[in-house]
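J.: no sequence on this one, just coordinates:
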């Protein structure tokens, strides 16, 4: 067995800074959404993804891939959101096994209300801390990481490529 290629001290500091910073950022964004709207970041992302599709509807399997959630986690999240009247699930008539998820009007109204909170939080805790060049670098870096993870298929789930800018309130 060969010796691992250990991280240099600067690489290790950068790696730990990324881990800590990304975890703290995610927790803060989730907290601000929950405190203001009673819905956390994972549920918000489900609604954003649905809002980007025709009729605010997606097949559950595609929604799981798009949100990088396991199918089980997505199913539990959607069930909770159904109880709140934000989403509905229904069988796909042409496909006996498939299930669609659709955002209700109440879900859409909540998303429209939540989006300014989320965007302001992202600005406060990330975007406005960086200069435009740093933000562009961040986008390039994680574009490479995302492409690599999709290529090797070892992300939480196989995620489809991101084709365009969001056209809805949200991201």
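T.: Done, it's in. For clarity, every value in this text was computed on a predicted model and none was experimentally measured.
J.: from now on I want contacts and neighbour counts done on CA atoms only, so please keep to that.
T.: Noted.
J.: which residues does stretch 28-47 contact?
T.: Outside stretch 28-47, the residues that touch it by C-alpha atoms under 8 Å, 6 or more residues apart in numbering are 26, 63, 67, 77-78, 81, 103, 107-108, 111, 114, 117-118, 121-122, 170-171.
J.: sorry, wrong one. I was asking about stretch 140-147.
T.: Contacts of stretch 140-147 (C-alpha under 8 Å, 6+ apart): none.
J.: strands - which of the contacts of stretch 28-47 land there?
T.: residue 103 (DSSP state E).
J.: any of the contacts of stretch 28-47 buried? List them.
T.: Burial by neighbour count, judged by 16 or more other C-alpha atoms under 10 Å, picks out 63, 67, 78, 81, 103, 107-108, 111, 114, 117-118, 121-122, 170 from those.
J.: in CSV: these, plus distance to residue 152.
T.: Output for the buried ones among the contacts of stretch 28-47, formatted as CSV (distance: C-alpha to C-alpha, whole Å):
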residue, distance to residue 152
63, 20
67, 18
78, 28
81, 32
103, 32
107, 35
108, 35
111, 33
114, 35
117, 35
118, 31
121, 32
122, 29
170, 29
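J.: in addition, the following structure is provided for comparison:
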């Protein structure tokens, strides 16, 4: 018979941090999602895919790299890229160095869409997060969340495979 190990319950400060993270992340995400859907007809993941592709060398990434960069499953990124492809914002093609691989590339229409919606998107991000924090708070959040992301990625704890 195995003996259950008592969980390490969160203390008051840890619970406060967890609840603050949940509330802030959900509220910011809702504002960003609302702005993108209302003004651009895109979801936040679709916008992020366009940004990642626009920032990539030659405007293209392998689908597996794209999934990793937007922290989603391969099937999730495939679905979102298919939608973007239908709208002419992205195109897919076989990887020239690996017959099994598929690349996604942003089109000129995709770049134009980003130029059109980026200013308002940045304004929402500023109003919902960046401008609400001073520089010290921004650094602390950045360092803390980078540690979490780096650790979870390194231990396979992203849960999106």
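T.: Done, it's in. In this text the structure is predicted, and so the values were computed from the model without any measurement.
J.: hmm, back to that, between the buried ones among the contacts of stretch 28-47 of the first structure, which sits nearest residue 17 of the first structure?
T.: residue 122 (18.0 Å; C-alpha to C-alpha).
J.: excluding chain neighbours, what is closest to the closest one?
T.: Nearest residue to residue 122 of the first structure in three dimensions, chain neighbours excluded: residue 29, at 7.3 Å (C-alpha to C-alpha, 6 or more residues apart in numbering).
J.: how close does the residue most central in space within the second structure sit to residue 80 of the second structure?
T.: Centroid check for the second structure by C-alpha atoms, centre = their mean gives residue 70 as the closest residue, at 4.1 Å. Residue 70 of the second structure sits 11 Å away from residue 80 of the second structure, going by C-alpha to C-alpha, to the nearest Å.
J.: counterpart of the residue nearest to the centre of the second structure in the first structure?
T.: Here residue 70 of the second structure is matched to residue 67 in the first structure, going by TM-score structural alignment.
J.: at which residues are the strands of the second structure located?
T.: Ranges of strands within the second structure are 60-62, 90-94, 102-106, based on DSSP E.
J.: now the first one: how far from the chain's centre is it?
T.: Distance of strand 60-62 of the second structure from the chain centroid (C-alpha atoms, centre = their mean, to the nearest Å) equals 16 Å.
J.: now it on the first structure. Mean distance?
T.: With mean C-alpha distance after the TM-score superposition for the first structure, strand 60-62 of the second structure departs from the first structure by a mean of 0.7 Å once superposed.
J.: helices or strands up against that strand?
T.: Helices and strands touching strand 60-62 of the second structure, by 3 or more C-alpha pairs under 8 Å, 6 or more residues apart in numbering; DSSP states H and E, are helix 44-55, strand 102-106.
J.: now swap in the second one and tell me
T.: Helices and strands touching strand 90-94 of the second structure, as assessed by 3+ C-alpha pairs under 8 Å, 6+ apart, comprise helix 74-86, strand 102-106.
J.: for whichever residue in the second structure pairs up with residue 37 of the first structure, give its distance to residue 100 of the second structure.
T.: Matched across to the second structure, residue 37 of the first structure falls on residue 40, judged by TM-score structural alignment. With the distance defined as C-alpha to C-alpha, residue 40 of the second structure ends up 33 Å from residue 100 of the second structure.
J.: between these two, which one's more packed in?
T.: residue 40 (16 against 8; other C-alpha atoms under 10 Å).
J.: quick one on the thing from earlier: in helices, which of the buried ones among the contacts of stretch 28-47 of the first structure fall?
T.: Among those, the ones falling in helices (DSSP state H) are 63, 67, 78, 81, 107, 108, 111, 114, 117, 118, 121, 122.
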